[in-house]
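Enquirer: Sequence and predicted structure are below.
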Amino acid sequence: MKRDKKERRARKGGRFFQSLQSRYLLIILSAFLFVPIVFPVATILYYLLGVFVQQQDMQELKYGNTSQIEQMFHQQAAELSGASNQHISDTMHKLRERYPDASFFWVDGEGETKLELGGQIELPAIWSNEDSIQFMKEYTGSDTFTVLAFIGDKPLGQGFMAMQLPRSLVQSNTRLIFEAPFYILFLILVFLFFVALSLLFFRHIRRRLLRLQAAMTRQGEEGLPLPVEQEKQDEIGQLEIAFNEMILQLRAGRQREREEEELRKELIANLSHDLRTPMTVMGGQLYTLHKEPLSQSGRETVKQLENKIDTVSSLIENLLSYTLMTSGRYPLELALQDVLRLVRESAASWYPLWEREGLAVDIELPEQPLVWSVDKEGFRRILDNLFQNVVRHAAEGGYIGVAMIQHGEQSALVISDRGPGTQSASKEKGAGIGLAIVHYLVREMGLAWHIDSSAAGTRILIYPEAAADYFLNKI
């Protein structure tokens, strides 16, 4: 039990450190600690490095640094307090032996140059105030390191002595580490490091999001996005897992949909087949009733039953045909046909029914053939469904018209009535199963159609799909 708890805590800890939020907070925290921690630490390191470099330089210097030489020279001058001129000269010679690269001279209290050792310049025999000022002005900050010290403890009592060395012997040339620009450069580099780290962090996130976006737009064989490979266990990784699970659910839903569609089609086909037998039996019984002596009311009832049986039979046939069409099992063989001849033949077979329903028939078709690439039986099915739709829904208008309109080389077949109109009809779905079949057949034959319906009646146009834009603009 305790082991499981430890493992769960370890997994939670691992997810925390793998989280994008934790990484970003770490960057922000480091940036906040940059000023109060990095600055002092950098200053201390900078100082220690400077001390180390200074110590190294001091070990490399031949006579020590400037501070040491100044301290030594002033101490020697202080020890000569009250000394004789000979003793001072002897001390100067000893210093010359100790520092052979240096030059020395001393001037007594009267301003007279008493001794000059290794001098490269011409000194005045008697020093005036102007000479002293000119000497100090010339060698202050120059390449020659110069030290002046009063002899004894009384200024100008015993005069002064001087020591000169090339500055390169007492001062290191390695000074870059002590320059402020390099310290500022270090801080700038640290700042740029945090900026680059942030840019890389967000660039990595953007690259993964773009990869996920591309996966969402890429489709597989079933028209569904393809799964993505999970890279890390962070927030984007969890999004990738959810995306893959969504694809699995879509695939399962698509599979269930196909199975339900196949079941529905099979059910409709079986139901249509099973309903034909009782409808045939009912038709035979009604035929027998016609031979029996019936009253006028009885004959009218039998007639209504026959009409209803015909309607139901037609609906069953349309339902079966639509099921075959949607399952891709309805055969169509396209060939060049004179569609006007097919219209005349279909209208002739419907004429007795139109006459019985009291419809005024107006057929105006030219003698010249109109050749379209259609399936012969399929085109007749289109005409039968449209004519049947007029009989069922527009018979009260008492009119049906069949004509052809032509604009240049473009021709269209027009079937019109004067019924109440089918405002809900559209060329996308039609009004009922019959018009749905018309829509399917028209599309599969490379044709197009349009329903123009109003309270004054309905007009249906059928034309080649290539002429769709032309006739739609004319309507």
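Expert: All right, it came through fine.
Enquirer: Could you use CA atoms for every contact and neighbour count after this?
Expert: Noted.
Enquirer: Touching, M58 and N65? I think so.
Expert: Yes: using CA atoms under 8 Å, M58 is in contact with N65, at 6.3 Å.
Enquirer: Can you pick out the residue with more neighbours from those two?
Expert: Applying other CA atoms under 10 Å to M58 and N65 shows that N65 carries more neighbours, namely 19 against 16.
Enquirer: out of everything not next to it in sequence, what's closest to that one?
Expert: Take N65 and drop its neighbours on the chain: the residue closest to it by CA to CA, 6 or more residues apart in numbering is V170, 4.7 Å away.
Enquirer: Identify the residues contacting that neighbour.
Expert: V170 makes contacts with L61, K62, Y63, G64, N65, T66, F145, as judged by CA atoms under 8 Å, 6 or more residues apart in numbering.
Enquirer: and stretch 43-50, which residues are buried?
Expert: Y46, G50 (16 or more other CA atoms under 10 Å).
Enquirer: what does it rub up against?
Expert: By CA under 8 Å, 6+ apart, stretch 43-50 touches I177, F178, Y183.
Enquirer: second one coming, line it up with the first:
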Amino acid sequence: MLIILFAFLFIPIIFPLASVVYMVIEEQSGNGNDDYLKYGNSAALESMWHREASLLDEGAPEQVDRKLREMKGRYPEGSFFWVDMAGATRLQLPPQEGLPDRWTHTDAIRYMKANIDGDPFTVVAFLGPDDAGSGFMVMQLPRSLLQLSTPIGSGTPYYIGFLFVMFAFFILLSLLFFRHIRRRLLRLQSAMTMRGNDGLPMPIVLTKYDEIGQLEAAFNEMTEQLRGSKERERAEEELRKRLIANLSHDLRTPLTVMNSHVYSLRGEPLSAQGQSSVKQLEQKIGSLGSLIDNLLTYTLMTSGKYPLRLDRLDVLRLVRESAAAWYPLWEQEGIEPDINLPDEPLFWRVDKEGFRRVLDNLYQNIVRHARSGQYIGISVEQGARGRTIVISDRGAGMTGESAGKGAGIGLAIVDYLLSEMKLERRTESTEGGTRILIGSRAEEQHFLNEI
């Protein structure tokens, strides 16, 4: 507030007020400019000299001599002489060298040309009223007695010094203020970038409850709200994970009982419709069991309890083994496999069981949602990031009606496992089918050279 007040008052108030005070002091102290002139200013002297000359009679030399002696008494530093009507040089106070005894018009003009506006200050005045005479008298004074020894008032340096001190004080105060503000803002910025063990910003110690202090207090309040929100989120997440884990465990028992009864029904003499219903029950129970497994696996993954061990393995061998295990189910569902894998191995750093889980979820997704295409293709393509495993189908594609039904958790598990193994899944889906490509996120970091 002091800086703002000073900025508003300096130009419109302080500067004019200081000027007025300076002028009043100078006027009251009597130290005007004329006090620096011993004999007044040059214009006054010239006017006085012409006035005195107009009162003299060139025909009365004693009168002129007396006047010059009087002037010499008044101006002891001056030089005086006069020339009569005949051009003769008369009284000289003091005697001067270089003056002609007899003056001609040329001498007079040359003298005036040499001394006008020179030093000493020279005034030439014709004798008699209205400059009617032909004689003249001359007065000369050193210009140092007519010019200001100090061209400005005696208090001017103090006035300028006062304004300079005020301005310097304003600048210094502003620099100190903004330096202090900057340090506090940098401290606030540093506190905003620092994180505690919980990943949240650390609170700031309040030193002053001004505008920045209020900002720091608001920041501390926001930090506390974030910490409380994160605690509630953590508690809700733990509750959700426990609920899913307990629910998955509780559902396994009735599913096992239902599966055993369905297996028993298969040995009973049933009609064709009954056999079809038993088959549908088996498929739904299997799907529900798989969904529960995926749900439990996803819960373990998100809680960090699903360990992965990355080893340098031939992933094409894992693809062949997984496809062989799924081959009977594909044959039962009428899905024709088209496996086209090269003989040379493809080594990636993967978790063996995790990569098999990725393949199982992708195969299961095709069986559930793309078996209408009656096709599954497994191949390897060469791309910009190296070789890529491609799993394709000829179903309705992910833009169809069944896209994503029941596959959300399965694909989430796939993405999580691939991410932990430094791999990625890219999906190309049309109405004529879907292609899933599994490859490296960065060839130079995540692929190994084949041996």
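Expert: Thanks, I have the structure now. None of the values given here were measured: they were computed from a predicted structure.
Enquirer: re earlier: got the contacts of V170 of structure 1 as CSV, with secondary structure and distance to Y440 of structure 1 columns?
Expert: Compiled in CSV, the contacts of V170 of structure 1 are given as follows (DSSP: H, G, I helix; E, B strand; the rest coil; distance: CA to CA, whole Å):
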residue, secondary structure, distance to Y440 of structure 1
L61, coil, 103
K62, coil, 106
Y63, coil, 108
G64, coil, 106
N65, coil, 104
T66, helix, 106
F145, strand, 108
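Enquirer: can you list those residues in JSON lines and add distance to V312 of structure 1?
Expert: Written out in JSON lines, the entries for these read as follows (distance: CA to CA, whole Å):
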{"residue": "L61", "distance to V312 of structure 1": "119"}
{"residue": "K62", "distance to V312 of structure 1": "123"}
{"residue": "Y63", "distance to V312 of structure 1": "125"}
{"residue": "G64", "distance to V312 of structure 1": "122"}
{"residue": "N65", "distance to V312 of structure 1": "120"}
{"residue": "T66", "distance to V312 of structure 1": "122"}
{"residue": "F145", "distance to V312 of structure 1": "125"}
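Enquirer: didn't E231 of structure 1 look like it was pressed against G237?
Expert: Yes: counting by CA under 8 Å, a contact exists between E231 of structure 1 and G237, whose distance comes to 6.4 Å.
Enquirer: between those two, who's got more neighbours?
Expert: Relative neighbour count places G237 above the other of E231 of structure 1 and G237, with 17 against 10, counting by other CA under 10 Å.
Enquirer: so the more buried one touches E229, yeah?
Expert: No: because the distance of 9.1 Å does not satisfy CA under 8 Å, G237 of structure 1 is recorded as not touching E229.
Enquirer: Overlap in contacts, these two.
Expert: Residues touching both G237 of structure 1 and E229 (CA under 8 Å, 6+ apart): there are none.
Enquirer: what ranges do the helices span in the stretch 251-400 of structure 2?
Expert: Applying DSSP state H, counting those that start in this stretch to the stretch 251-400 of structure 2 gives helices spanning 272-302, 315-333, 352-369.
Enquirer: where along structure 2 do the strands fall?
Expert: With strands called from DSSP state E, structure 2 shows them at 79-83, 89-93, 121-126, 136-141, 311-314, 336-340, 347-350, 375-383, 386-393, 423-430, 433-440.
Enquirer: Tell me which of the ones you listed lies nearest to M48 of structure 2.
Expert: With CA to CA, the closest approach to M48 of structure 2 among the strands of structure 2 belongs to strand 121-126: 10.1 Å.
Enquirer: with structure 1 superposed, average distance for the closest one?
Expert: After superposition onto structure 1, the average distance of strand 121-126 of structure 2 to its aligned residues comes to 4.3 Å, using mean CA distance after the TM-score superposition for structure 1.
Enquirer: need the contact list for I268 of structure 1.
Expert: For I268 of structure 1, the set of contacting residues under the criterion of CA under 8 Å, 6+ apart consists of L319, L320, T323.
Enquirer: Same question for Y75 of structure 2.
Expert: The contact partners of Y75 of structure 2, taken as CA under 8 Å, 6+ apart, are Y39.
Enquirer: Can I get the helices of the stretch 251-400 of structure 2 in TSV including mean neighbour count and distance to T106 of structure 2?
Expert: Rendered in TSV, the data for the helices of the stretch 251-400 of structure 2 read as follows (neighbours: other CA atoms under 10 Å; distance: least, CA to CA, whole Å):
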stretch	mean neighbour count	distance to T106 of structure 2
helix 272-302	16	120
helix 315-333	15	125
helix 352-369	19	125
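Enquirer: Looking at those helices, which is nearest to E424 of structure 2?
Expert: Nearest to E424 of structure 2 among these is helix 352-369 (11.3 Å), distances taken as CA to CA.
Enquirer: Give me the range in structure 1 that that closest one lines up against.
Expert: Residues 376-393 of structure 1 are matched to helix 352-369 of structure 2 when aligned by TM-score structural alignment.
Enquirer: residues making contact with that stretch?
Expert: Among residues not part of stretch 376-393 of structure 1, those counted as contacts by CA under 8 Å, 6+ apart are 332-335, 337, 342-343, 346, 350, 354, 357, 400, 415, 417, 419, 434-435, 437-438, 441-442.
Enquirer: roughly how far is that stretch from the heart of the chain?
Expert: Distance, stretch centre to chain centre, for stretch 376-393 of structure 1: 52 Å (CA atoms, centre = their mean, to the nearest Å).
Enquirer: Ok, stretch 364-382 of structure 2 next?
Expert: Relative to its chain's centre, stretch 364-382 of structure 2 lies at 53 Å (CA atoms, centre = their mean).
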